[in-house]
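fold the stuff below for me.
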Amino acid sequence: SNVWYEFFNGNYAFYFSGPWNVREFKLRQPPNMSGQWGTMPLPGPNGLGAGIAGGSSLVIFKSSQSKQVAWRLVEYLSRPQVQARFHSIIGDLPPRRSTWHFPGLAEDPLARAFAEQLERVKATPKVLEWERIVQEMRLITEQVVRGGVSEQQAVEQLDQRVDKILAKRRWIQQQVGKGPHAEGVHP
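Prediction:
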C-alpha cells in the first residue's frame, strides 16, 4: 500500500519511520494537512523508548591515492554549517550536537522528536544479516496488522525466519573453526 496515501486519508493513526521520510511526507501531504501532523519519539514500556543508531559512515581507504583530498571532503562534510544545510535539503540528521543549535534545526518541530530520540539510541546487532532480519520483521508485522497472523504466530514465524537467515553464518563460523586458523593450530 502507499503509506503516504493511507496516512493522509486517516487509515493509519501513526507510521513508524525516521527523519529520512519527513521530506517525502511534506511533499505528498494534501494542502489541507499542512501543520496537521507531527513526529514523536518512540514509546517504550515505561515511558520513552530507545531508537536504533543508524546512519552512514565516511571512509577513506588505506590504499587510496587521494587520501588528502578525501580527508578535506570529510572535514568539509563534518562542519556544522554543512550538516545543517544537508538537513534543510534532504532531511538527514546531523551527527554533531553543535549543529542542532542552528535555527533551521532548533526551530523545526518535525526534527525535535528525532533530537530527543538520539539521546536514547542503541546500536544494532553486529551481524551482516541485520537488514535482511529487519525486512522480515516488516513483513511479519504487516501480516499482524492486516489480521492474517496472531501475535504469537508472528513471533514464532519470525524466530524461524531469523534462525534460517543466521544458519548460514553459524555454518561458516563452524567451518572457520575447523580450518588451519582454528584455536591452538598455528601455521
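
okay, CA-based contacts and neighbour counts for the rest of this
OK.

contacts for stretch 78-96?
19-23, 76-77, 98-100, 102, 104-105 (C-alpha atoms under 8 Å, 6 or more residues apart in numbering).

for the residue nearest in space to the middle of the chain, what are its contacts?
Closest residue to the average C-alpha location of the chain: Gly54 at 4.8 Å, with C-alpha atoms, centre = their mean. The contact partners of Gly54, by C-alpha under 8 Å, 6+ apart, come to Ala123, Thr124.

mind doing that once more with 10 Å?
Val121, Lys122, Ala123, Thr124 (C-alpha atoms under 10 Å, 6 or more residues apart in numbering).

of those - the most surrounded one?
Val121 (14 neighbours; other C-alpha atoms under 10 Å).

spatially, and excluding backbone neighbours, which residue is closest to that one.
Gly51 (4.5 Å; C-alpha to C-alpha, 6 or more residues apart in numbering).

for the one you found, what are its contacts?
Gly51 touches 18, 41-44, 114, 117-124, counting by C-alpha under 10 Å, 6+ apart.

buried sites along the host helix or strand of Gln174?
Assessed by DSSP states H and E, Gln174 sits inside helix 151-178. By 16 or more other C-alpha atoms under 10 Å, the buried positions in helix 151-178 come out as Ala154, Gln157, Leu158, Arg161, Val162, Ile165, Leu166.

let's compare: structure for the following, please.
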Amino acid sequence: MAAAGIGTAAWATGACTRRADPDALSFWAMGYEGDYSPHLTTAFTRMTGIRVETQTLSWTEAHEKLLTAFAGNSLPDVFMLPAHWVGEFAMVGALARMPDATLLDDMLPGALNLTRAGGSGYAVPWVIGTQVQYYRRDLIEQAGYPEPPADWAEWRQMGLALKRRYPDAFTILLYLNWPEALLTFAAQLGAGLLRDRNTRGDFASPEFREALRFYKSLFDDGLAPRVLATQIQDPVGAFAQGYFAIYPEGPSLLLDMRRRAAEIPPDKWRTATMPTPHGPAAAPGACHTLVVAKTSRRPREAWSLVRHMTSVPSGLRFQRLIGDLPARASAWRDPQLANPTLKPFAEQIAHLSPTPALVEFEQIRAEVQLIAERVVRGLVDVNTATTEMNRRVDLMLAKRRALVEAGRIA
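The predicted structure is shown next:
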C-alpha cells in the first residue's frame, strides 16, 4: 500500500473542480492506488460503456480534501477510504449504504475485521497490507543465519551478531517519527492502546510498557539508527548499500524493489514475518476500502464500479502493477500469489488486529510516537512516558468521552 505523500501529481485540478465529462463517474484515490487506478477503470469502461474520471489525492491532504468536498457537496461518486476513516465519514452522512451484501462475499476475515468496527454497511475492502521484514539475505547469512529468527530473543542475538560484524552499519531501520514498529510490538503483546470504549488511553498497561522497552532497546544496543524519515531520503538505496540489513515495510515496497533491481538484485533480498515475543501473534494491518458518496447521482453505476475495482481480476492486476495485496480470499489461491516473497504477508494477514476506528487515531499515533522518540533519546523513562501518553490521549478524547457518556455515540 502506498506510502503517505506518494502520487500527488493528479491532484492539480483540485478537489472541487467540475467534471470534464458530466456523464462520467468520478473516482478518487490516494497514492499509488490513485496513480494506477486508470488501469482498472479503463477495463470497466470497455465492459459497461460508462466513463470514469480519476484523480489522485495526496495522502497528506486527503482527509481535509474529502471533508471539504463533503461540505461543498462535491464528493466524487466513488472514493477510497482507509478503513479507520469510514466510521467518521458514515457518521457525518457522507456515505451511501451498501445495497447488496454480496459485495462482501469472499473477503479475507482480516479485511472484514479491519472494516467491521466503523465501516459495516458502507465500505468494501479493496486492498490489504501489513508490515513485514525485507531483509538482505546475503548480510544475514554472513552473520550465520539463513533468515531472521522468528522470536524477539533470537532476533536480538542475530542483530548483535550483525553489529559485531558490521560495526558501522545497523541491523534495522526504524524511523523515529513513524509509529508502525512500536504499534506492531504492542499488538504482538496484546496491548489494547485504548480503553473504556475507546475514550481513554491505555498506554500505561504492562503490555505496552514492555513493547516500548523492547523498542527502546533496539536503539540502545545500536541495532537501529536514531534517525527521522527526513534524514534518509533514499531508504532503498541505503538498503542496497548495506547501511541496514532489515527494512520493515508494507507491500508497496515491492514496486520500488522491482524498479531498483539493478541496484539490489532479487537474489540479495527476501521477506519474513516480523519477529514476535512468543510465537504467532497479532499484527497491525491496513485496509483501504472503496465507498460511494451519498450524493452520487448514479449510485447503481457507482456500486457497479466498486464491484469491478474490488474483483479478483482487478486485485490480481493491481498486485502485478504495484504490489498491493487483494482483499478477496479466492485471489490468494491464484498461482500469482504463490510467490515466496508474498508468503510472510499472507501469514501475518491471517492474524490482523483492527485499528481503533476513530477520527482522532491519526493524531494519537503521532503524539504517542513523539513521546516514544523522547524515550529513545533518553529524555524520559518508560513509565513517565506512558503516563504522559495517557494524559495527552485522554485530552484528545475528551469530546468523544462526553458523547459516549451521554449515549450520543456508541
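
if we can go back for a sec, how close does the aligned residue in structure 2 for the residue nearest to Val121 of structure 1 sit to Ala357 of structure 2?
In structure 2, the residue matched to Gly51 of structure 1 (TM-score structural alignment) is Ala283. In this view, Ala283 of structure 2 and Ala357 of structure 2 are 16 Å apart by C-alpha to C-alpha, to the nearest Å.

so Thr289 of structure 2, which state does it fall into?
strand (DSSP: H, G, I helix; E, B strand; the rest coil).

doesn't Gly119 make contact with it?
Yes. With contact defined as C-alpha atoms under 10 Å, Thr289 of structure 2 counts as touching Gly119 (9.0 Å).

find residues that contact each of the two.
Leu81, Pro82, Ala83, His84, Trp85, Val86, Pro125.

now Glu6 of structure 1: which helix or strand?
Glu6 of structure 1 belongs to helix 3-8, assigned by DSSP H and E.

tell me where the stretch 201-350 of structure 2 has helices.
206-220, 235-240, 253-259, 299-309, 312-322, 343-349 (DSSP state H, counting those that start in this stretch).

tell me which of those sits nearest to Thr45 of structure 2.
Nearest to Thr45 of structure 2, of all these, is helix 299-309, at 9.3 Å by C-alpha to C-alpha.

which bit of structure 1 covers the closest one?
Counting by TM-score structural alignment, helix 299-309 of structure 2 corresponds to 67-77 in structure 1.

stretch 63-72 of structure 2 aligns to what range in structure 1?
Going by TM-score structural alignment: stretch 63-72 of structure 2 matches no residues.

and that stretch, how far from the chain's centre?
Taking C-alpha atoms, centre = their mean, to the nearest Å, one finds stretch 63-72 of structure 2 lying 22 Å from the centre of the chain it belongs to.

now do stretch 153-173 of structure 2
So, by C-alpha atoms, centre = their mean, the centroid of stretch 153-173 of structure 2 is 27 Å from its chain's centroid.

what range does that stretch cover in structure 1?
So stretch 153-173 of structure 2 sits over no part of structure 1, by TM-score structural alignment.

next one: stretch 194-208 of structure 2
Using TM-score structural alignment, stretch 194-208 of structure 2 finds no match anywhere in structure 1.

start to end distance for that stretch?
11 Å.

one more: stretch 170-185 of structure 2?
19 Å.

out of the shared contacts of Thr289 and Gly119 of structure 2, who's the most crowded?
Ala83 (30 neighbours).

does it touch Gly110 like I think?
No. If you go by C-alpha under 10 Å, Ala83 of structure 2 and Gly110 don't touch, sitting 11.8 Å apart.

what is in contact with those two at once?
What both Ala83 of structure 2 and Gly110 touch, as defined by C-alpha under 10 Å, 6+ apart, is the set Arg116, Ile128, Ala286, Cys287, Pro354.

between these, which is nearest Phe70 of structure 2?
Among these, and counting by C-alpha to C-alpha, the member closest to Phe70 of structure 2 is Cys287, at 22.1 Å.

do you know how far that closest one is from Ala90 of structure 2?
Relative to Ala90 of structure 2, and taking C-alpha to C-alpha, Cys287 of structure 2 is found at 17 Å.

the two - which one has more neighbours?
Taking neighbours as other C-alpha under 10 Å, Cys287 of structure 2 and Ala90 compare with Cys287 leading, 27 against 21.
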